[in-house]
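Novice: I'd like to go over a predicted model; first the sequence, then the structure.
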Amino acid sequence: MCVSDGRIVAVEAYDADGLDGAQDLGDTALLPGLVDTHVHVNEPGRTEWEGFSSATRAAAAGGVTTIVDMPLNSLPPTVSVAALAQKRAAATGQCHVDVGFWGGAIPGNAADLPALYDAGVFGFKAFLVDSGVPEFPPLDPSGLRTAIGAVDALFVVHAEDPDEIVPAAASRRYADFVDSRPAKAETGAVAAVVEAAKETGARLHVLHVSAAPALAATMGVANVTVETCPHYLTLTAEEVPDGATEFKCCPPIRGADNREALWQGLATGAIDCVVSDHSPCTPELKRGDTGDFAAAWGGIASLQIGLPVVWTQATARGFTLTDVVRWMAQRPAEIVGLTRKGRIAAGYDADLVAFDPDAAFVVDAGRLRHRHPVTPYHGRALLGKVQRTWLRGTVVDGVAPLGRLLVRGSS
């Protein structure tokens, strides 16, 4: 492979002559940098939860070279051009990987969406259920159609039906939390998203599917894409100990049979991509003191270890690194329109990862680079280590912030 001015200019045979300055990685795999389109950085406003510096260092350490930041839980949320300007100002000079931004669709801001789209966001995030923060309220199905009608853009939707969710009572039992957010809450809401896509012709993307039965509604609908997350492909409800609130996320981790059905969804193409939904908070908000799942913040921090988490499970089921690259680099880039990311091919950015697929390690939360050492993967044995990450042909060292702020249509 030949690189010039940060771009791949040619991919040559391994033993090609005349390649000045060539590096031989031996048996280490060379992958395109991962593209994670579902990351909550939380800065500005909740930088004590996470921030651009810590989040992008963690991303680079995990082989992720591009992230797209969600419009919440920052303050203000990215629901106007002015809020986007604040977000970009906060990120400037801090990023160790490239960063793009989602806009947000909330009740009452449909008129703001065209200008926000013109300002360079990659599309719009909407919730059909309480988001967990008051400044980002949900849309009902009618409100979603109003937002869709305001701008020709990609809409990414947290699809759970609030009418099927039962307020969770205080409990240390994970099963009680799962019962409060049943699979039918997802299946009904995903069906509503699909119906909106069929009626409007808009591009809609279903976020973080955890309930495999919800996939039935999306099959064969060309303008609907689907993601899931490493935790849904790895963790199971049966293994969550009492009071282990680091496992809490919304929608919840479900049973082992459901996990296998999600893997089948990846195999058939019903699920397009795998992204982190990195959603950290302060340790206090995880309520480790009480272990109360109802009171704890729902979110899992895994930005740095998503690749080995997925690879560990994928290789055990007969999938290859080519499959993992498709799910975690190529398809996320394609879905959001990052035309120079996610592949090793001429014309693409030289965003690369040296990955040893056979190296084993045990996760130590204290060595992760996101802001707080809280993760359900602590102590878990994984397979595959990121050895080095390049951004546009330059090694990311975690000291010099090399990342650029991306604008839709320019990358």
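Specialist: Done, it's in.
Novice: Every contact and neighbour count from this point should use C-alpha atoms.
Specialist: Fine.
Novice: mind listing what residue 253 touches?
Specialist: Contacts here follow C-alpha atoms under 8 Å, 6 or more residues apart in numbering; on that basis residue 253 touches 178, 210, 231-232, 235-237, 247.
Novice: For residue 122, state which of the residues you listed is nearest.
Specialist: Nearest to residue 122 among those, counting by C-alpha to C-alpha, is residue 210 at 23.8 Å.
Novice: Surely the closest one touches residue 228?
Specialist: Yes: counting by C-alpha atoms under 8 Å, residue 210 does reach residue 228; the two are 6.7 Å apart.
Novice: Now for the contacts of residue 253: which two are most distant?
Specialist: For these, and using C-alpha to C-alpha, no pair is farther apart than 178 and 231, which are 14.6 Å apart.
Novice: Those two: which has the busier surroundings?
Specialist: residue 231 (28 against 22; other C-alpha atoms under 10 Å).
Novice: Excluding chain neighbours, what is closest to the more buried one?
Specialist: residue 253 (7.1 Å; C-alpha to C-alpha, 6 or more residues apart in numbering).
Novice: and the comparison structure, right after this:
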Amino acid sequence: MELGSTVTAVRSQRVLIGDHVCPAVVLIKDGRINQILTEISSSADAGCEVLDVGDSVVMPGIVDSHVHVNEPGRTSWEGFWTATRAAAAGGVTTIVDMPLNSVPPTTTLDNFHEKLREATGKCFVDMAFWGGVIPNNQLELRPMIQAGVAGFKCFLIHSGVEEFPHVTDSDLHTAMKQLQGTGRVLLFHAELDVEQTIEETDDPCQYSTFLQSRPDIMEIEAIRTVTELCLQYQVRCHIVHLSSAKCLKLIQAARQAGAPLTVETTHHYLTLCAENIPAGATQFKCCPPIRGSENQEQLWSALKAGQIDMVVSDHSPCTPDLKKLDSGDFTQAWGGISSLQFGLPLFWSSARQRGFQLCDVTRLLSHRTAQLCSLDSQKGSLSPGYDADLVIWDPEREFEVQEAGIHHKNKTTPYLGTTLHGVVCATILRGRLVYKEGSFCPEPLGKHLLIPQMETQTQL
């Protein structure tokens, strides 16, 4: 079957339907799942050409709700063309673009429209968009909601870029009042500056020096602020990239008290640990930092217990020079990890060893992420009426992450040379074959996903 062609039926011995894997044929009509036949023999009645993928697993496409595409303005870091091709190669059928590090950031209605124009005709998968909350942009929030942003992100600490300043308590109260009744979610980079002592003699090339500069207490105090706001205003709040398991009790207590609060962690916190980061290996730097192995196991336990809702990439690329690989100085390097293309095998390689099942992969990487950005009526589930977004992959097959196979614009990643379980064979977007065995559809078929306003919300 040619790339870009319309797929009308997919047959496999392993189709994930709900929590069960069984032989089935997925029938597709007008870009949506029309019917799922669980009796393989009945596929003869489908009356259409069937794409038979043998015993490859067929699952809903991954929805990655935390991706920095960086276009317009910093396209040397990444761009829509390269990011969405990498997504397609990783079985990711929907990404949600963060409001920074593009220039301009998505903090005004005009800037959002500029973002949409730049993205047009460049996306190989579907795209939704987060807006940003910064000081004094509160009057832009509701117009951006009307225009279709999925929600908003803010920083409680310096963001790393000057054009996206962090918010104060006053800014947060103002933003919360704007968001009440809209159904939109506010995402928090949850770190707060706290007093800490780092010796000037500490070696900046040692990872431990950087780790000590971003202790758990920074996340704990930030999340304390978020939980209080969430309870006070009853606006949906979400903690992005949780790294410290020490915050989980605070989050659980707030939820039990009625806070509409969700939390994500990332592939790097679940895969990498501080003890194994070599001196000068600045490709491992991110904020919050990768912590120790004991903390990592607590994150996995929290995932299993349902205390962490979802797993995302936080794909945050930059040009190689910004990683300061020559000097190996963790204090000066850009903090961000590229992993958009490898989220599915990264997660599965570790999760399979801890008793997670294929249904957990879809729940944590597709369904819950779609819920976060109000796309769960069309994305993230293998059910009739949903978009026919499918990833076809082999969970048993191994591969080594090599530079030649990376489709991100910049190839710097801590995963180079790592052997992972789970090879993506093909990706189907709304019934069209967009990726297969290393090759892409010749034209980008991705759409902009603009989130409609809630019918029950106050008229804006």
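Specialist: Right, received. Where do you want to start? Remember, predicted model here, so these are calculated numbers, not experimental data.
Novice: Now check the residue nearest to residue 231 of the first structure against the second structure: what is it aligned to?
Specialist: In the second structure, residue 253 of the first structure lines up with residue 290, judged by TM-score structural alignment.
Novice: ditto for residue 270 of the first structure
Specialist: Using TM-score structural alignment, residue 270 of the first structure sits opposite residue 307 in the second structure.
Novice: how many neighbours does that match have?
Specialist: 19.
Novice: Contacts only, for it.
Specialist: By C-alpha under 8 Å, 6+ apart, the contact set of residue 307 of the second structure is 248, 252.
Novice: now it: how far from residue 399 of the second structure?
Specialist: 31 Å (C-alpha to C-alpha, to the nearest Å).
Novice: where along the first structure do the helices fall?
Specialist: Assigned by DSSP state H, the helices in the first structure fall at 52-61, 81-91, 113-118, 141-150, 174-180, 183-200, 230-234, 256-268, 306-316, 321-325, 331-336.
Novice: Would you mind listing the buried residues in the second one?
Specialist: Pointing back at helix 81-91 of the first structure there. Judged by neighbour count using 16 or more other C-alpha atoms under 10 Å, the buried positions of helix 81-91 of the first structure are 81, 83-84, 86-88, 90-91.
Novice: Then the longest one?
Specialist: Using 16+ other C-alpha under 10 Å as the burial criterion, the residues of helix 183-200 of the first structure that qualify are 183-198.
Novice: Ok, stretch 142-149 of the first structure next?
Specialist: 143-148.
Novice: Might you report the residue contacts of whatever residue of the first structure lines up with residue 270 of the second structure?
Specialist: Under the alignment by TM-score structural alignment, residue 270 of the second structure pairs with residue 233 in the first structure. Counting by C-alpha under 8 Å, 6+ apart, residue 233 of the first structure makes contact with 259-260, 262-263, 310, 313.
Novice: do that again at 7 Å, thanks
Specialist: 259, 262-263 (C-alpha atoms under 7 Å, 6 or more residues apart in numbering).
Novice: which residues are contacting stretch 91-109 of the first structure?
Specialist: 52-53, 56-57, 60, 65-71, 78-79, 116, 121-126, 136-139, 143, 147, 391, 396, 398, 401-407.
Novice: Stretch 188-198 of the first structure aligns to what range in the second structure?
Specialist: So stretch 188-198 of the first structure sits over residues 221-231 in the second structure, by TM-score structural alignment.
Novice: chain center to that stretch: distance?
Specialist: Chain-centre distance of stretch 221-231 of the second structure: 22 Å, with C-alpha atoms, centre = their mean, to the nearest Å.
Novice: Give me the mean distance between that stretch and the first structure.
Specialist: Superposing on the first structure places stretch 221-231 of the second structure at an average distance of 0.9 Å from its equivalents, by mean C-alpha distance after the TM-score superposition for the first structure.
Novice: which residue in the first structure lines up with residue 333 of the second structure?
Specialist: By TM-score structural alignment, residue 333 of the second structure lines up with residue 296.
Novice: same thing with residue 322 of the second structure?
Specialist: Applying TM-score structural alignment, one finds that residue 322 of the second structure aligns to residue 285 in the first structure.
Novice: now do residue 36 of the second structure
Specialist: So, by TM-score structural alignment, residue 36 of the second structure is matched to residue 11.
Novice: With residue 63 of the first structure as the reference, measure out to its match.
Specialist: 20 Å.
Novice: For those two, indicate the residue with more neighbours.
Specialist: residue 63 (33 against 13).
Novice: contacting residues for that one?
Specialist: The contact partners of residue 63 of the first structure, taken as C-alpha under 7 Å, 6+ apart, are 33-34, 353, 386, 389.
Novice: Out of those residues, which sit inside strands?
Specialist: Under the assignment DSSP state E, these contribute 34, 353, 386, 389 to strands.
Novice: ranking these by neighbours, who comes first?
Specialist: residue 34 (32 neighbours).
Novice: Could you check which residue of the second structure pairs with that residue?
Specialist: Aligned counterpart of residue 34 of the first structure in the second structure: residue 62 (TM-score structural alignment).
Novice: do residue 116 of the first structure as well
Specialist: Match for residue 116 of the first structure (TM-score structural alignment): residue 144.
Novice: was I right about that match contacting residue 109?
Specialist: Yes: with contact defined as C-alpha atoms under 7 Å, residue 144 of the second structure counts as touching residue 109 (5.3 Å).
Novice: tell me the contacts of the aligned partner of residue 347 of the second structure in the first structure?
Specialist: Aligning on TM-score structural alignment places residue 347 of the second structure opposite residue 310 in the first structure. Contact analysis of residue 310 of the first structure by C-alpha under 7 Å, 6+ apart lists residue 230.
Novice: Could you give the number of residues near residue 304 of the second structure?
Specialist: Neighbour tally, residue 304 of the second structure, other C-alpha under 10 Å: 16.
Novice: Could you do the one 10 residues further on as well?
Specialist: Other residues within reach of residue 314 of the second structure by the criterion other C-alpha under 10 Å amount to 26.
Novice: Nearest residue to it in space, ignoring adjacent ones along the chain?
Specialist: Excluding the flanking residues, the one nearest residue 314 of the second structure by C-alpha to C-alpha, 6+ apart is residue 66, at 4.8 Å.
Novice: With residue 149 of the first structure instead?
Specialist: Residue 149 of the first structure sits nearest to residue 200 (C-alpha to C-alpha, 6+ apart), 7.9 Å away.
Novice: just residue 341 of the second structure next, same as before
Specialist: Distances taken as C-alpha to C-alpha, 6+ apart put residue 90 closest to residue 341 of the second structure, at 4.4 Å, once the chain neighbours are dropped.
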